[in-house]
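J.: Pasting the sequence and the predicted coordinates here, then a few questions.
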Amino acid sequence: MTGLVTAIYDIGCAFGAVAAFIWGERIGRKKSIFIANFIGVTGQLNEILEAINLEAADGEASWSEVFSNATKSRNLQRVLLGMGPYMMNQWSGVNALCYYLAYIFERYLGFSTQMALILASVAFTQYAVMSWPPYFYMDKLGRRWSVILSSAGCATCMALIAGCLLAKNSAGAAGAVAFSFLFLDCFTLGILPVSWSYSAEIQPLRVRNKATAVGVFSHWLSNFVVVMITPIAMNAIGGNYFWIWAIMFHSRPRVLMGLDKESTKVIRTTAADEENRFKAFAAMGEKGGVEEVEEKSL
């Protein structure tokens, strides 16, 4: 059954790639955007193209430039800040729970193998479903509050999971399952989307690929450490292990807000300012450049 699902997925990817090649080549991103004929989107396109042209004129960024603060955009600071959410993703303890969820249910809560697998499957299905809501509120609520609220929920759930695991009775087992589900919900509603989007959002376009690669490296390195130590720690201290993730450092507001204000000059502070800039770019077309529009928007 697993092989069949994998085969269907691979076939779908193949057809999707062919379709994207045919229609993408025929229409292209630019034509797709202009078909929409929306002035705000056109303005965004002009701004993106202008930024690409300006930064491409300087050539490809070197690794030494990525790790240097001797630049206008202070690349090293941004790289380190971009690594923070990636590492926070793992050091929240999510994969200490996810990777061993069925094992924990069976070994420490007394469920049968079949029931443990069913509960884990339901948990991850719910996890996937709950990954959609952030799309609708993330920009309105903001990255900072999304992570703060998500972290508070995750810390609370981890503390309760630890307590339930120590109870070693049917009520404790039920509570551990419930709060494991709730932990995954809290995680995917805040920490998960922010950790994967924040780094790319704050990096200058010129070094974005390399800087994001560094952040992803820190993510998977942290993943390796957490996943490797979890079974050892669980065997040594049992449910007390989850107290670590209940008190582990989760977020700091300064990391997720005000980066441009500290590293460069903030020009756009509200959605209205952003919209006005896009309209200015759409109206200007090829007549001006980024600097001209930014001066007019001050």
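T.: Thanks, I have it. Residues are numbered from 1 along each chain as shown.

J.: make it CA atoms for all contacts and neighbour counts henceforth
T.: Noted.

J.: What segments of the stretch 101-250 of the chain are helices?
T.: For the stretch 101-250 of the chain, the helices defined by DSSP state H, counting those that start in this stretch occupy 101-107, 113-129, 134-141, 143-167, 170-186, 192-202, 208-237, 241-247.

J.: in the fifth one, what's buried?
T.: The one in question is helix 170-186. Across helix 170-186, burial judged by 16 or more other Cα atoms under 10 Å covers 172-173, 175-177, 179-186.

J.: how distant is it from the center of its chain?
T.: Counting by Cα atoms, centre = their mean, to the nearest Å, helix 170-186 is centred 24 Å from the centre of its parent chain.

J.: helices or strands up against it?
T.: helix 113-129, helix 143-167 (3 or more Cα pairs under 8 Å, 6 or more residues apart in numbering; DSSP states H and E).

J.: try this one next to it:
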Amino acid sequence: MLKLEGRSLQTAIAVSAGSAYLLFGYDQGVLGGLVSYPGFLSAIGNPSSGYLGTIVALFNIGCLCGCVISAFFGNRLGRKNAIILGCAVMVIGGTIQASTYGPGQLIAGRIISGIGNGMNTSTVPVYISETSRSTKRGRSLAIQMSIVIFGTVVAYWLDYGMIRSQTGGVVWRFPLAFQNFFALLTIITMPILPESPRWLYSHGRQKEAIDELSRLFALPIDHPNVQTVVAEMEEALALEHNNHKAPTFRGIFLEKSEIKNPRRLALCFLLQFFQQFTGINVIAFYVTIVLESNVGLTREMSSLVAGFIQISFWFGTFPPIFLMDRLGRRKVLMLGSTMLLLAMTLFTVGIAVKTTASSRLALGALIIYEVSFGMSWNSVPWLYAPEITPLNLRHVRCRRRMFLGMAIHVIAQMTPPAIANTGWKIYILFCVFIALSIPFVYFFIPEVRGALNFPPLDSSYPRSREHVPDHSLLIDCRKDT
């Protein structure tokens, strides 16, 4: 085995795990650049707008299944094995998609790829956090989400390049096959990387866990920094054993203790709800259709502009890397909602008026919208939910992911017929929900940046600027299946 350690080992982990995480964005974006290409539509039988929405949305059903598999078996497999298995499943799904000769085969490939993707997106963030000592949880999560969006950028520009330079089936088959490159990169590199010290320690392999910590820190096993983390893992395991009793329905939803579990879970679900009903997945899945049908661009120009719009989305993911832990979760969300509301309103007005000038206004507003979402609602809900969830309710996050997947499925399926039948009116729905998100965040979302564990939800906490020391491995290394 190649004996990497310290910073070089952390870089290798970031490349290998990041390649698997990038697939989440790539798979969501790759069909977005092809759904208006005649050759692709002909190969799958020129489906109706509703059927096309179903084909695209079924990927998320696969993701749900992958999350469930990870929830039940991920902790038994270990972080590395779960990621390798997820990537292997994605290679099978990608191969089936690339060799498609009908809608049924494409659907099967999308579902299989979704299963692998669900396993990866459930495991990769845990693996990264459990092999790092970041004291900046917000920054770490923001970087991961930036990698996801970069995958979407790669997918759209590859689609555009193939449409411009090639003819025939290779135009759409190659982008569908190219996803296997990222999966194979992870499969090849993951075996030389260490298993999660937290997972090893929790499975009775303490010596291996300490050895891997020594590699990750590039320090001897008796160094105080290594021993401090070992003590933190012991404490985390003790907390888990003390909270091992399975929560009941009454304990989750009807308890009236100071912990306020019902309120915490409601906040988690509502954050994900508002995230999806900003309308982001309309743009992520169908931006070429939006540009062609609503903005009035040609098919070729739509493909080109779609690539630049995804780049603007990616650029929007950079500010949270530096600002989320400084400004706090509330300010980032409220600033994002305000900018999103302005942008979506201008976009809706622009495509409703439908003049040359208003179409340009709509296009500019769409770019502002993408940047605004990337710097706010793209990252914060994924970070906030585990921050306020007590340890003994972490498994409920699987249900939260299932809710999220269903929301994406509904939006992805309804968008093509909604655009075809209602035109600009569908975007009023998103304007309303974006507007509602502002008072929701202001009145109901406490600030939690820097909290050691899940924070109190009293009225004074949101305004507090005092940071509690963040023993990151005590938090990040806890069991998350």
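T.: Thanks, I have it. In this text the structure is predicted, and so the values were computed from the model without any measurement.

J.: Got a TM-score for the two of them?
T.: Here the TM-score for the pair of chains, by TM-score structural alignment, normalised by the length of the first structure, is 0.78; 273 aligned residues with a Cα RMSD of 3.2 Å.

J.: ranking the helices and strands packed on helix 170-186 of the first structure by burial, who's on top?
T.: Of all these, helix 143-167 carries the top mean neighbour count, a mean of 21, counting by mean count of other Cα atoms under 10 Å.

J.: that older thread, any chance of the buried residues of helix 170-186 of the first structure in TSV, plus distance to Ala155 of the first structure?
T.: Shown next, in TSV, are the buried residues of helix 170-186 of the first structure (distance: Cα to Cα, whole Å):
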residue	distance to Ala155 of the first structure
Gly172	18
Ala173	19
Gly175	15
Ala176	14
Val177	16
Phe179	11
Ser180	12
Phe181	13
Leu182	11
Phe183	8
Leu184	11
Asp185	12
Cys186	10
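
J.: what's near enough to touch the aligned partner of His250 of the first structure in the second structure?
T.: Following TM-score structural alignment, the counterpart assigned to His250 of the first structure within the second structure is Ser437. With contact set as Cα atoms under 8 Å, 6 or more residues apart in numbering, Ser437 of the second structure has these partners: Phe274, Ser337.

J.: Tell me which residue is most central in the first structure.
T.: Trp196 (2.0 Å; Cα atoms, centre = their mean).

J.: Dump the helices of the stretch 101-250 of the first structure to a markdown table, plus distance to Ala20 of the first structure.
T.: As requested, the helices of the stretch 101-250 of the first structure are exported to a markdown table (distance: least, Cα to Cα, whole Å):
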| stretch | distance to Ala20 of the first structure |
| --- | --- |
| helix 101-107 | 37 |
| helix 113-129 | 25 |
| helix 134-141 | 24 |
| helix 143-167 | 32 |
| helix 170-186 | 33 |
| helix 192-202 | 24 |
| helix 208-237 | 23 |
| helix 241-247 | 42 |
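
J.: Which one of those lies nearest to Lys279 of the first structure?
T.: Proximity to Lys279 of the first structure (Cα to Cα) singles out helix 134-141 among these, at 20.2 Å.

J.: got the buried residues for stretch 187-199 of the first structure?
T.: Buried, per 16+ other Cα under 10 Å, within stretch 187-199 of the first structure: Phe187, Thr188, Leu189, Gly190, Ile191, Leu192, Pro193, Val194, Ser195, Trp196, Tyr198, Ser199.

J.: With respect to Pro231 of the first structure, which of these is nearest?
T.: Once Cα to Cα is applied, the member of these that ends up nearest Pro231 of the first structure is Phe187, at 21.4 Å.

J.: Against Ala123 of the first structure, how distant is the spatially closest residue to the closest one that is not a sequence neighbour?
T.: If the residues on either side of it in the chain are set aside, Phe187 of the first structure comes closest to Ser150, at 5.9 Å by Cα to Cα, 6 or more residues apart in numbering. For Ser150 of the first structure, the distance to Ala123 of the first structure equals 17 Å [Cα to Cα, to the nearest Å].

J.: hang on, the earlier thing: who's in contact with the residue nearest to the centre of the first structure?
T.: Counting by Cα under 8 Å, 6+ apart, Trp196 of the first structure makes contact with Pro85, Tyr86.

J.: cool, Met145 of the second structure as well?
T.: Thr317, Asn378, Ser379.

J.: Check the residues you listed against Thr95 of the second structure and report the nearest one.
T.: When those are compared against Thr95 of the second structure (criterion: Cα to Cα), the nearest one is Asn378, at 29.7 Å.

J.: Translate that closest one into the numbering of the first structure.
T.: Checking TM-score structural alignment: Asn378 of the second structure goes with Leu192.

J.: My guess is that match contacts Asn89. True?
T.: Yes - with contacts defined as Cα atoms under 8 Å, Leu192 of the first structure counts as touching Asn89 at a distance of 6.5 Å.

J.: how big is the offset of the one helix or strand Cys268 of the second structure maps to relative to the first structure?
T.: Using DSSP states H and E, Cys268 of the second structure sits within helix 261-276. Helix 261-276 of the second structure differs from its equivalent in the first structure by a mean of 1.3 Å after superposition (mean Cα distance after the TM-score superposition for the first structure).
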